[in-house]
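Asks: missing the sequence, but the structure's below:
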């Protein structure tokens, strides 16, 4: 799977679950709930020591049904381990040049966290596939994306935090390219996760229908 194919799938799904769990059993419950609701992109955070093994196991179990990537990747060593485990994309709270180079070498989309337009353009010019508006998404909300896209309409942006069932339509209207969602898709029962994923995905489908 090449970088462009991975990016196309991320942009098509539009919603990405941000997962921080300690056990594979819980990760599978989240994955099953998300898939049942129409969300097939999961970021497994490297804030936990077993993230690599979790990525490997999820890939083996779900194959092409699920697009699994790594989050909170702060250095190139971790990025390489994540890619070897099967991560299809790399996300970080910061921009790191060595991680960017490594991801480009292996045709893996890199999405670093950026706060300013200067940081975002620096990352894109270096080869980042998308920038993550972090931690500013939670503070400024959907209006942030429209503000950023006014001078740089070609800039691919992923939000991280701030999106919920009430304002999902505003985020979609803002022009965001991917919406990272945490607790809605990782907390509660598998059925609750499925219902939340379903509502988020329905909002994406409705937005596309109205746009076309």
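Replies: Cool, the structure landed. Model, not experiment: these values are computed from the prediction.

Asks: only C-alpha atoms from now on, for both contacts and neighbour counts.
Replies: OK.

Asks: verify the stated contact: residue 185 with residue 34.
Replies: Yes - counting by Cα atoms under 8 Å, residue 185 touches residue 34, with 6.8 Å between them.

Asks: all strands for the chain, in order.
Replies: Along the chain, the stretches classed as strands by DSSP state E are 15-19, 41-45, 67-71, 90-91, 110-111, 113-114, 131-133, 157-160, 178-181.

Asks: name the helices or strands packed onto the fourth one?
Replies: Contact here means 3 or more Cα pairs under 8 Å, 6 or more residues apart in numbering; DSSP states H and E; on that basis strand 90-91 packs against strand 67-71, strand 110-111.

Asks: just send the ones you listed back as TSV, with mean neighbour count and distance to residue 164 too.
Replies: Shown next, in TSV, are the helices and strands packed on strand 90-91 (neighbours: other Cα atoms under 10 Å; distance: least, Cα to Cα, whole Å):
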stretch	mean neighbour count	distance to residue 164
strand 67-71	26	20
strand 110-111	30	21
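
Asks: what about the residue lying closest to residue 149 once chain neighbours are set aside, distance to residue 208?
Replies: Once flanking residues are discounted, residue 149 sits nearest to residue 155: 6.7 Å by Cα to Cα, 6 or more residues apart in numbering. Computed as Cα to Cα, to the nearest Å, the residue 155 to residue 208 distance reads 20 Å.

Asks: neighbour count winner among these two?
Replies: Taking neighbours as other Cα atoms under 10 Å, residue 155 and residue 208 compare with residue 155 leading, 20 against 12.

Asks: which residues are in contact with the more buried one?
Replies: Residues near residue 155 by Cα atoms under 8 Å, 6 or more residues apart in numbering: 124, 130-131, 149.

Asks: put this next to the first one:
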């Protein structure tokens, strides 16, 4: 079984997290296969559609090497559904103490969304060290990441919202950015049109660009970002 720390390491290594709308098993498997062929074996399946859990389950069973997670998780029962389906990480558009607590009960990584300094302070109070800056483009792009990061040394960001092939490198150049989330390589029109070759091509391009950026600004080692006992401390009820 993959450990909590190993999942964080895989997220850091991926650098790009495709945000996927996959309504059901067939779409999920086709998207996953296209991403894999593009050397991007990770997917955040959004819970905005009814078939999300089925897509996660199919991917986790047929492509166990994929790092599949659940996005738009806004209620504790969705945490349960995502974990039961095989999700290995969770992403939320905002920060909910109930959702974070349920994720910790399942010992699964969660990346809650933040949009203000108050949101970030709440995340820190909950013992979190990685947050999703959302919607990053609307909030000011890479400049916003720098501004938000300054008062919170050690905090890592996964900017999402308005990320594209044209600006992802600007985010990944920042040492505070663990990875970026985006949907351009899995655009809904491409998925519904079953243009899997285009999904693969865009994924491959994203991976190559991320590698070029990392070559000039290496990411911190994942073990330095998430100590092995970080979840255990919270689960055991100690103050963080």
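Replies: Received it, and whenever you're ready, just let me know what you need. What you see is a predicted model; the values in this text were computed from it and never measured.

Asks: give me the TM-score for this pair.
Replies: Overlay of the two chains. TM-score (TM-score structural alignment, normalised by the length of structure 1): 0.92; 211 aligned residues with a Cα RMSD of 1.7 Å.

Asks: of all the strands of structure 1, which one comes closest to residue 104 of structure 1?
Replies: Among the strands of structure 1, strand 110-111 comes nearest to residue 104 of structure 1, with 7.8 Å by Cα to Cα.

Asks: which among the contacts of residue 155 of structure 1 count as buried?
Replies: 124, 130-131, 149 (16 or more other Cα atoms under 10 Å).

Asks: out of those residues, which is nearest to residue 114 of structure 1?
Replies: Looking across those and measuring by Cα to Cα, the closest to residue 114 of structure 1 is residue 131, at 6.5 Å.

Asks: quick revisit: any idea which of the strands of structure 1 is most buried?
Replies: strand 110-111 (a mean of 30; mean count of other Cα atoms under 10 Å).

Asks: how far apart are it and its match in structure 2?
Replies: Compared with structure 2 after the fit, strand 110-111 of structure 1 shows a mean deviation of 0.9 Å (mean Cα distance after the TM-score superposition for structure 1).

Asks: and that strand, what does it pack against?
Replies: strand 90-91, helix 97-105.

Asks: so how much does the longest helix along structure 1 differ from structure 2 once superposed?
Replies: Looking across structure 1 with DSSP state H, the single longest helix is helix 190-211. Aligned to structure 2 and superposed, helix 190-211 of structure 1 gives a mean residue distance of 1.3 Å (mean Cα distance after the TM-score superposition for structure 1).

Asks: on that earlier part again, aligned partner of the residue nearest to residue 149 of structure 1 in structure 2?
Replies: By TM-score structural alignment, residue 155 of structure 1 lines up with residue 155 in structure 2.

Asks: return the residues in contact with the counterpart of residue 204 of structure 1 in structure 2.
Replies: Taking TM-score structural alignment, the alignment pairs residue 204 of structure 1 with residue 210 from structure 2. Neighbouring residues of residue 210 of structure 2 by Cα under 8 Å, 6+ apart: 15-16, 168-169, 172.

Asks: cutoff 7 Å now
Replies: 15, 169 (Cα atoms under 7 Å, 6 or more residues apart in numbering).

Asks: picking that back up, list residues touching both of residue 185 and residue 34 of structure 1?
Replies: With Cα under 7 Å, 6+ apart, residue 185 of structure 1 and residue 34 have common neighbours 193, 197.

Asks: quick one on the thing from earlier: could you dump the helices and strands packed on strand 90-91 of structure 1 to a markdown table with distance to residue 194 of structure 1?
Replies: Formatted as a markdown table, these follow (distance: least, Cα to Cα, whole Å):
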| stretch | distance to residue 194 of structure 1 |
| --- | --- |
| strand 67-71 | 17 |
| strand 110-111 | 26 |
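
Asks: quick one: contacts for the residue mapped onto residue 109 of structure 1 from structure 2?
Replies: By TM-score structural alignment, residue 109 of structure 1 lines up with residue 109 in structure 2. Contact analysis of residue 109 of structure 2 by Cα under 7 Å, 6+ apart lists 4, 89-90, 103.

Asks: which of these has the most neighbours?
Replies: residue 90 (27 neighbours).

Asks: who's in contact with that residue?
Replies: Contacts of residue 90 of structure 2 (Cα under 7 Å, 6+ apart): 69-71, 73, 109-111.
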